[in-house]
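> Next one to model:
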Amino acid sequence: MKISVQEGPFDAGAELDAFSHGRHEVGAVVSFTGIVRDREGGLVAMEIEHYPGMTEKAIAKIAEKARARWDLADILVIHRFGSLPLGQPIMMVATAAAHRRAAFEAAEYLMDYLKSRAPFWKKEVTRSGEHWVEATPEDEDALSRW
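This next block holds a predicted model:
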């Protein structure tokens, strides 16, 4: 299991290649990469803050819950912090399992958790000002299925 909370960019393709290389025990690798997007026009950057140590422990705890719930061979979670411009990768989740259903469900579970419960604080910086981003009702609904 690899969990990285980092300021610098990552290459999702290279990370996925490294994660899946030489895996003969799995039949499925699922990945998701989140990208900074402009929802309402005018976004300049997304600023993400976190508490080092606490964030990694919280993500590791939910990754262990995923591993216990689904038969996973491995998990990868990368999440960036700092100031991220539009179009930059913000996070990545990858899961490896013998079967696709476990890999897909575990990846969705991890993504839903990262979106709503992981201890990150996100601020949108726009041309007209700044505002903190809250979890949406849709984000909360996504968690209810788990």
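
> from here on, contacts and neighbour counts on C-alpha atoms
Will do.

> Does Val29 touch Ala94 like I think?
Yes. Judged on Cα atoms under 8 Å, Val29 makes contact with Ala94 at a distance of 6.9 Å.

> Return every residue with contacts to both of those two.
Common neighbours of Val29 and Ala94, using Cα atoms under 8 Å, 6 or more residues apart in numbering, do not exist here.

> What residues sit buried inside whichever strand or helix holds Ala107?
Applying DSSP states H and E as the criterion places Ala107 in helix 100-116. The neighbour-count check on helix 100-116 (16 or more other Cα atoms under 10 Å) flags 100, 102-116 as buried.

> Closest one of the residues you listed to Pro85?
Checking the buried residues of helix 100-116 against Pro85 by Cα to Cα gives Lys115 as the nearest, at 18.3 Å.

> Could you report the separation of that closest one from Ala18?
As judged by Cα to Cα, to the nearest Å, Lys115 and Ala18 stand 25 Å apart.

> let's see this one next to it:
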Amino acid sequence: MKVKSRHRELLRSLLRVREALLGQFSDLMREAGLTAQQLRILASLDSEGEMEQRLLSQTCVIPGPSMVIILRGMIKQDLVYKRDFDGDQRRTLVGLTENGRALMKTVNPKMDEVYAAVGKQIPLKKLHEATVLMDEIYEHIKG
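Coordinates of the predicted model:
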């Protein structure tokens, strides 16, 4: 029984941290009219540039079928575009439209403010250590 309890506690702790961090961005997302998933997509495309849809899914930790639905809405909002990969119609590239870039110009400074506020609450060294540990756990699980 204790093993199951520890596993549940780990999951509970991870979810609490996730929700607490997302909560820090709620005002920003509400003002921008974005969901957490849309913000992750826009931020990834803004920092990395145009990328293959499959890679974007992995980067943003959004399952492929959900990504298709989210991108459909973001295309209608003129925030992102999709195009076929050079000569391979099975692969799709996704990038920011001018409207998407303009939105990120207003969102990025606000995101920086949120990260700075979190950094004041939690020492950056601790955040870095937690990130490294979570990446290690992920690599062990996913192999």
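
> what's the TM-score here?
Scored by TM-score structural alignment, normalised by the length of structure 2, the superposition of the two chains gives a TM-score of 0.27; 57 aligned residues with a Cα RMSD of 4.3 Å.

> could you say what helices and strands the helix holding Ala107 of structure 1 packs with?
In terms of contacts (3 or more Cα pairs under 8 Å, 6 or more residues apart in numbering; DSSP states H and E), helix 100-116 of structure 1 is packed against strand 28-35, helix 54-69, strand 89-97, helix 137-144.

> longest strand of structure 2?
If each strand of structure 2 is counted by residues according to DSSP state E, the longest one is strand 88-96.

> Show me what that strand packs onto, helices and strands only.
Using 3+ Cα pairs under 8 Å, 6+ apart, strand 88-96 of structure 2 sits against helix 36-48, strand 51-52, helix 53-60, strand 80-85.

> Could you export the ones you listed as TSV, including distance to Val118 of structure 2?
Shown next, in TSV, are those (distance: least, Cα to Cα, whole Å):
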stretch	distance to Val118 of structure 2
helix 36-48	17
strand 51-52	29
helix 53-60	21
strand 80-85	29
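
> May I see the buried residues of the helix or strand encompassing Asp112 of structure 2?
If you go by DSSP H and E, Asp112 of structure 2 is part of helix 98-121. Within helix 98-121 of structure 2, the residues scored as buried using 16+ other Cα under 10 Å are Gly100, Arg101, Met104, Val107, Lys110, Met111, Val114.

> Isn't the third one up against Ser44?
No. Using Cα under 8 Å, Met104 of structure 2 makes no contact with Ser44, being 10.6 Å away.

> how near is the residue lying closest to Gly64 of structure 2 once chain neighbours are set aside to Leu45 of structure 2?
Take Gly64 of structure 2 and drop its neighbours on the chain: the residue closest to it by Cα to Cα, 6 or more residues apart in numbering is Ser57, 6.0 Å away. Per Cα to Cα, Ser57 of structure 2 is found 11 Å from Leu45 of structure 2.

> neighbour count winner among those two?
The neighbour comparison of Ser57 of structure 2 against Leu45 (other Cα atoms under 10 Å) goes to Leu45, with 22 against 18.

> wait, isn't that one in contact with Arg101?
No. Judged on Cα under 8 Å, Leu45 of structure 2 makes no contact with Arg101 at a distance of 9.2 Å.

> Cool, thanks, signing off.
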